[in-house]
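S.K.: no sequence for this one, just the structure:
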């Protein structure tokens, strides 16, 4: 029997690549978007869901269950970027980022767990980020929101063991998607003490995305995880040096690693 998969943020970027790939493999795939009417040419259905709106989450999850009778895999992919000097990012934007990247996935998880418990089976994949393993300059809020999702997944996994529900993190590096277009950028202020370093770092970040890996790499990785009996706690997908940066953080003294990052970003 084909597994039923729900992907938040499945209309573009990594989410669309994952959904398209799984669809070709015979999975029953549903994606979500805040504006599904814009994606009528999607190879799989796109349903209305805003991860900041609990009502849309509950309705869409129930609609899928009513139609298919089950829900086997949920991929928390919806997320948003944010850049800027932490001092200059408005509090409302920081809270908004956490609402999308952290509290949103938690709302989705809470909505699907009753069905997965009823089935005595299920898999939840949280798409985080390699940036969530380290505090990156001018991406500190993003690093924090993704890092929080990484850590809470570790705890959640243990709490769900008795119900045969599995959960894992997949941390992508830089992929060639449209994430930069939807990212909140704190404005470059001419009189800001961070003006030059923020400007240079922003240009470097955009270059990384423009020259990022093919998102199909993430799609293939997620498919392998779904087909694994006992997924690991953490997966990292991306260029070698991006994954290796996590290893370096683990083995190097903090100040040495900090200096490496500052040299990389020319700070």
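M.R.: That came through, no problem. None of these values were measured; they are calculated from a predicted model.
S.K.: C-alpha from now on. contacts and neighbour counts both.
M.R.: Will do.
S.K.: Contacts made by the longest strand seen in the chain with the rest, please.
M.R.: Ranked by residue count and defined by DSSP state E, the top strand of the chain is strand 165-172. When contacts are defined by CA atoms under 8 Å, 6 or more residues apart in numbering, strand 165-172 is touched by residues 116-117, 120-130, 132, 150, 153-154, 156-157, 160, 218, 222, 230-238.
S.K.: Repeat that for stretch 102-115.
M.R.: Taking contacts as CA under 8 Å, 6+ apart, the residues outside stretch 102-115 that touch it are 51-52, 54, 57-58, 61, 70-71, 76, 78, 98, 124, 126, 145-146, 148-149.
S.K.: Please compare the first structure with the one that follows:
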């Protein structure tokens, strides 16, 4: 037998190439990049602004941050995927992490905000999957990891746009899982609960540019508080989220759904309780039980 045959099987395998969107500092993608790198993967970390990840490659030698990727730009998506494939020859795992909040009452949400939320949270992941999947099919292996949310099970007041976009991503992922299985490609839907990240800060920046509410001004503080609901004390750290998620994704047979984080069990369970009870709880939590009839100027 040759000398190489005595080496452990894992020593002969090439490290997996992982492409992650939305790796800006302070976010879940940043922590995922570090966790995948520590697990021995080659990580192609991307973000809309390279300045937001300029030190990430210094944190671990397995991380590369050469790719700027605006997930809402077809040209940017195509260039990033082509560059990663040219450099590494393959993308073994695609992690669709980039996302945006959409906090506003549905009756008054600006169409542009709702459209951007769906473009970022739903259409961009699908378009990236379409760009990456052909080479996965060619080698009959690969993993698609879509970062959804427990809010996709029903987000209650003020977060309907965000919840709807994540629910759509869940539904599309369910179809993808079945359609890609014959080609040896796994689809994992990660449904985080309350995870510490920069989501609240980003949401506040968007909210400050929205017009004043015509019908819901008296609930504005509740609407603002909704932006930070996942950032309250007790929220799971992004590092813990990333370590456990990466461990699950790298299993030979990864889970179809991976629920993780503070409040994730309770929020998932709430989807199955009677609607009347769920509505009563949500109305009390988000201030809608305080005013029965709103005066409209």
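M.R.: The structure has been received and is ready for your questions. Please read all numbers here as calculations on a predicted model, not as lab measurements.
S.K.: Quick check: strands, which of the contacts of strand 165-172 of structure 1 are part of them?
M.R.: When strands are assigned by DSSP E, the members of the contacts of strand 165-172 of structure 1 inside them are 122-127, 234-237.
S.K.: Now the two most distant members of those.
M.R.: Farthest-apart pair in those is 122 and 237; separation 22.4 Å (CA to CA).
S.K.: need the helices for the stretch 101-250 of structure 2, in chain order.
M.R.: Along the stretch 101-250 of structure 2, counting by DSSP state H, counting those that start in this stretch, helices occupy 111-118, 124-139, 160-180, 199-207, 220-227, 238-249.
S.K.: how big's the offset between the last one and structure 1?
M.R.: Okay, so that is helix 238-249 of structure 2. After superposition onto structure 1, the mean distance of helix 238-249 of structure 2 to its aligned counterpart is 1.6 Å, using mean CA distance after the TM-score superposition for structure 1.
S.K.: corresponding residues in structure 1 for that helix?
M.R.: Following TM-score structural alignment, the aligned partner range for helix 238-249 of structure 2 in structure 1 is 215-226.
S.K.: chain center to the matching stretch, what's the gap?
M.R.: For stretch 215-226 of structure 1, the separation from the chain centroid amounts to 13 Å (computed by CA atoms, centre = their mean, to the nearest Å).
S.K.: Also stretch 182-194 of structure 1?
M.R.: For stretch 182-194 of structure 1 - counting by CA atoms, centre = their mean - the centre lies 24 Å from the chain centre.
S.K.: do stretch 14-27 of structure 1 as well
M.R.: Relative to the chain's own centre, stretch 14-27 of structure 1 is displaced by 16 Å; criterion: CA atoms, centre = their mean.
S.K.: so it corresponds to what in structure 2?
M.R.: Using TM-score structural alignment, stretch 14-27 of structure 1 lines up with residues 28-41 of structure 2.
S.K.: Check stretch 83-100 of structure 1 too.
M.R.: So stretch 83-100 of structure 1 sits over residues 103-120 in structure 2, by TM-score structural alignment.
S.K.: List the neighbours of the matching stretch that are in contact with it.
M.R.: Stretch 103-120 of structure 2 is contacted by residues 71-72, 98-102, 157-162, 165, 203, 207, 210, 213-214, 216, 223, 226-227 when judged by CA under 8 Å, 6+ apart.
S.K.: Buried members of those into ChimeraX, please.
M.R.: Command for ChimeraX that selects the buried part of the contacts of stretch 103-120 of structure 2, burial taken from 16 or more other CA atoms under 10 Å:
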select :71,72,98,99,100,101,102,157,158,159,160,161,162,165,203,207,216,223,226,227
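S.K.: tell me the secondary structure for residue 2 of structure 1?
M.R.: Secondary structure state of residue 2 of structure 1, per DSSP: H, G, I helix; E, B strand; the rest coil, is coil.
S.K.: Translate it into the numbering of structure 2.
M.R.: Using TM-score structural alignment, the partner of residue 2 of structure 1 in structure 2 is residue 15.
S.K.: That match contacts residue 40, doesn't it?
M.R.: Yes. Using CA atoms under 8 Å, residue 15 of structure 2 and residue 40 qualify as a contacting pair, with a distance of 6.4 Å.
S.K.: thinking residue 151 of structure 2 is in contact with residue 168, fair?
M.R.: No. With contact taken as CA under 8 Å, residue 151 of structure 2 and residue 168 are classed as non-touching, separated by 11.3 Å.
S.K.: Neighbour count: those two, which is higher?
M.R.: In terms of neighbours (other CA atoms under 10 Å), residue 151 is the more surrounded of residue 151 of structure 2 and residue 168; the figures are 23 against 18.
S.K.: what residue of structure 1 takes the place of that one?
M.R.: Under the alignment (TM-score structural alignment), residue 151 of structure 2 pairs with residue 131 in structure 1.
S.K.: And residue 162 of structure 2, by the same measure?
M.R.: Residue correspondence, TM-score structural alignment: residue 162 of structure 2 in this structure matches residue 142 in structure 1.
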